[in-house]
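Participant: The sequence and its predicted three-dimensional model are supplied below.
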Amino acid sequence: MKRRVVVTAIGMASPVGDTAQAAFEALVRAQCGVAPYPDGSLNREVGFVHTDVDIGLPGNQSLMLDRVSTLAMYAARQALEQGGLEAREQTNCGVFVGTGIGGVSALCDAVAGFYNVIKKKIQLVIPAAMPNAPAAHIAQRMVSTQEAQTYATACTAGAVAIGEAFRRIRDGYLDVAVAGGTEAMLRPELLQAWGQLQVLCVDAEKSEQGGCRPFSKGRTGFALGEGAAMMLIESYEHALARGATPIAEICGYGVSNDGTHALRPNHEGQALAIQRALDDARLPLADVRYINAHATGTMTGDRVETRAIRHVFGSHADSLAVSSIKGAIGHLIGAGGAVEAAVTAMSLQKQVLAPTLKYEAGDPECDLDYVPNVARNVHGLGAALSNSFGMGGNNAVLAFAAI
């Protein structure tokens, strides 16, 4: 018998807040966390985490870990503390983490040190750079003897990690898990690499139409961001037994692959993931009233996602609210799907939708209700989707229900 799965706590480090609550409130206020990097080392505006995420790390871990791990551990520690999971329960808690690239700063510094471009750092490069380092360190901190898995599926990684943890709990393999995503690639080398793909937006300070502007006329792409979000998820019975209060229910998960092109999204592949999530959740189309969109602000990507939504929902698409938070935080790549899933869960809990910032109508192929510029209070919002679509053609959609 399949079990119900609920979210009982959320930890987060984001460009607009150092907790999930602070970030959600900032998003509702239409606050933007994309700005010039403080030390001036990056030539583009980015979404960066202001808080000191090394706080509380034992010994020399702040020196030996890549930022991708310290962000993940910061968010996981929040989730565990907020959720009140006792030490003996943490031993039986699974860990599921998504990341697009892993410890890339450790790799960049190792190469620069090798060629004497910078002074060599005291760091064990391999354990710092390996993609499964965040999951491994979270598991070690909890002394977990359950599975600790890592997913590297580009921009869907955080959503996939949550979805796979959901399946384990629903099907009885685990009672509780920490699941989410983390990313830290704010480096000159990586910004140049993203620039090669011509997907980065014009800076807001350089143009009135600059910044990440999902679904808008004249949009130019996304701003790169960093951050992490970790959810504590568990079976409904397990949560009730220990007195935890659910935030929302995860009721479905759908994945697919475009099978067409590594860089060009395909609406049929995206629609398949959306439909699979709805089928998994046994949700009628009419029950869904909100979609937290992947919507990166690229010209092609936003049009394809709009087509995918219309493909699945038909005439009901005109009754949907669809918004993207990437204008506020940037594109967090492997952490993006986790942050967006967390915001979707909190939208159901609080009955408020975060807006799409800097929205300007005018693209005839983006013709849905995008919750423009101002948050929206809703009543009776019972179900919502969180879309994540990644390079390589990987698609992942999570379905949530109000408790």
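Facilitator: Received the coordinates, thanks.
Participant: alpha carbons only for contacts and neighbour counts from here, please
Facilitator: Noted.
Participant: burial of Ala76, as a residue count?
Facilitator: Using other CA atoms under 10 Å, the number of residues around Ala76 comes to 32.
Participant: actually Leu263, sorry about that
Facilitator: Leu263 has 12 neighbours, counted by other CA under 10 Å.
Participant: how close does the closest residue to it other than its chain neighbours sit to Asn257?
Facilitator: Spatial nearest neighbour of Leu263, chain neighbours left out: Met391 (5.6 Å); criterion: CA to CA, 6 or more residues apart in numbering. Met391 sits 10 Å away from Asn257, taking CA to CA, to the nearest Å as the criterion.
Participant: Helices of this structure, residue ranges please.
Facilitator: With DSSP state H as the criterion, the chain has helices at 20-28, 61-64, 67-83, 87-91, 104-114, 125-129, 133-142, 157-170, 188-196, 236-241, 267-281, 299-313, 326-329, 336-350.
Participant: next up, a second structure to put side by side with the first:
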Amino acid sequence: MTTSSRVGIVGLGLSSPLGADLDGAWARLMAGESAIGLMSFEGLPDIAAARVQEDVAAVLPKLQQVGTERVSQMALAAARRSIDDAGCGPWADAERVGLYLGTGMGGASTIDSAYAALYAGRRVPPLTVPTSMVNAAAAQLALQCQIRGPVLTYAVACASSAAALAEAAHALRRGEVDVAIAGGVEAVLTKGTVAAWQALRTLAPPHEADPARSCRPFSPDRAGLVLGEGAAFFVLQREDDALREGRRIRAWLAGSAISCDAAHLTNPDQRGQMAALRRALAAAGLQPADVGYCNAHGTATVAGDPVECAALRELWAEAAPALRVSSTKAAHGHMLGAAGAVEALWTVLALERGEIPPTAGTQALDPACTGLGHVLGQGERAAGLRHALSNSFAFGGTNVSLVFSKAE
């Protein structure tokens, strides 16, 4: 183990509805743009959704595309970008490189197609199992990027990739690996998955005047979440290793914590959320007032938003009005298992650039969500921002809070 236990972020990679280029996607986010639009499936009501527009299949030769599906291809696109951004590879010792990936549903389109074929009396494709298994994306990344250390998949619904980041940092601090590739991916915009979410009655109906405003976190007229898809990956190293190898440290993953509500499968719980927040701050050695920005989980559900705001207000106390808060889901939808990683990436860029992105779709606040420094409409400058956090609170009761610090 090296002398420093600080974990630095040395590479970032993205595949999102706002784009894959970090500068371009960030500019759209800061301007308050939304990538949410209408999406149609035969036999179902139209939905509001945010889809990745790039050709993610192009990351593989045509012959290899047959054995992979969209979720794995999207993960590979983002992970390769993070590795390129870090200037890593080929690995000096591939057995000292670990992969920590979060996803909620894995190969949703493969499962959807297989059931459609079965019930129509057609042949189920022979690669259905290896293509749809929840660890398929991680297996493909390991194969394509020659990662021979621990390759792990975390599936705790909307907290999956945030948990993957937390566990990757722990593995580095324990000396289990020297380089950690960590992040998440989700591609669930399929007919079967959409029908299941519609049955749960948590999806927001498309906004009549402007579908881009369908997701309105913290707003009094919010009507539910909007599905999105995407991927984000990080390359993490211990401080001494990164500096010795001449890598730029973009930010520090200063602390993390994971808790479980143990209260309800789908309803949020303030006590459980506060436990994750409190312990993440303690792990980072910070007080609430030290943290200037929170990328909130903020799904725009009627139940969820007030609970998260109450947790932040209670913990931040008199410092709550100064805590800048936004939910970037208003711009790119809820990416489920990929949400934690994508929103952590925005949090790192906020620290790096001294800017805070807005909650794009919201024009007024629900009284239950006030008392915090909400950033609405367009982003704002925050030159003095030193510490920020990202929340991911999941179905099943898993809560993950990640604390990041500016690299000085």
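Facilitator: Nice, I can see it. From a predicted model like this one, the values you see are computed outputs, not experimental measurements.
Participant: Drop the TM-score for these two in here.
Facilitator: A TM-score of 0.96 describes the superposed chains when it is computed by TM-score structural alignment, normalised by the length of the first structure; 402 aligned residues with a CA RMSD of 1.8 Å.
Participant: nearest to Cys366 of the first structure, of the helices of the first structure?
Facilitator: Evaluated with CA to CA, these place helix 299-313 nearest to Cys366 of the first structure, the distance being 5.8 Å.
Participant: which residues in the second structure does that closest one align to?
Facilitator: Mapped onto the second structure using TM-score structural alignment, helix 299-313 of the first structure spans residues 302-316.
Participant: in that stretch, what's buried?
Facilitator: Across stretch 302-316 of the second structure, burial judged by 16 or more other CA atoms under 10 Å covers 302, 304-313, 315-316.
Participant: about what we covered before: what's the local residue count around the aligned residue in the second structure for the residue nearest to Leu263 of the first structure?
Facilitator: Using TM-score structural alignment, the equivalent of Met391 of the first structure in the second structure is Phe395. Per other CA under 10 Å, the neighbour tally for Phe395 of the second structure reads 17.
Participant: Who are the contact partners of Phe395 of the second structure?
Facilitator: Taking CA atoms under 8 Å, 6 or more residues apart in numbering, we find Phe395 of the second structure in contact with 156-158, 265-268.
Participant: Of those residues, select the buried ones using a PyMOL command.
Facilitator: In PyMOL syntax, the buried subset of the contacts of Phe395 of the second structure is picked out as below (16+ other CA under 10 Å):
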select buried, resi 156+157+158+268
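Participant: Among the contacts of Phe395 of the second structure, which one sits closest to Ala78 of the second structure?
Facilitator: Looking across these and measuring by CA to CA, the closest to Ala78 of the second structure is Cys158, at 18.7 Å.
Participant: how about that closest one, what's its partner in the first structure?
Facilitator: Counting by TM-score structural alignment, Cys158 of the second structure corresponds to Cys155 in the first structure.
Participant: now Ser405 of the second structure
Facilitator: Under the alignment (TM-score structural alignment), Ser405 of the second structure pairs with Ala401 of the first structure.
Participant: Please tell me how far the residue nearest to its match when sequence neighbours are not counted sits from Arg289 of the first structure.
Facilitator: Nearest residue to Ala401 of the first structure, sequence neighbours excluded (CA to CA, 6+ apart): Ala383, at 4.4 Å. As defined by CA to CA, Ala383 of the first structure lies at a distance of 7 Å from Arg289 of the first structure.
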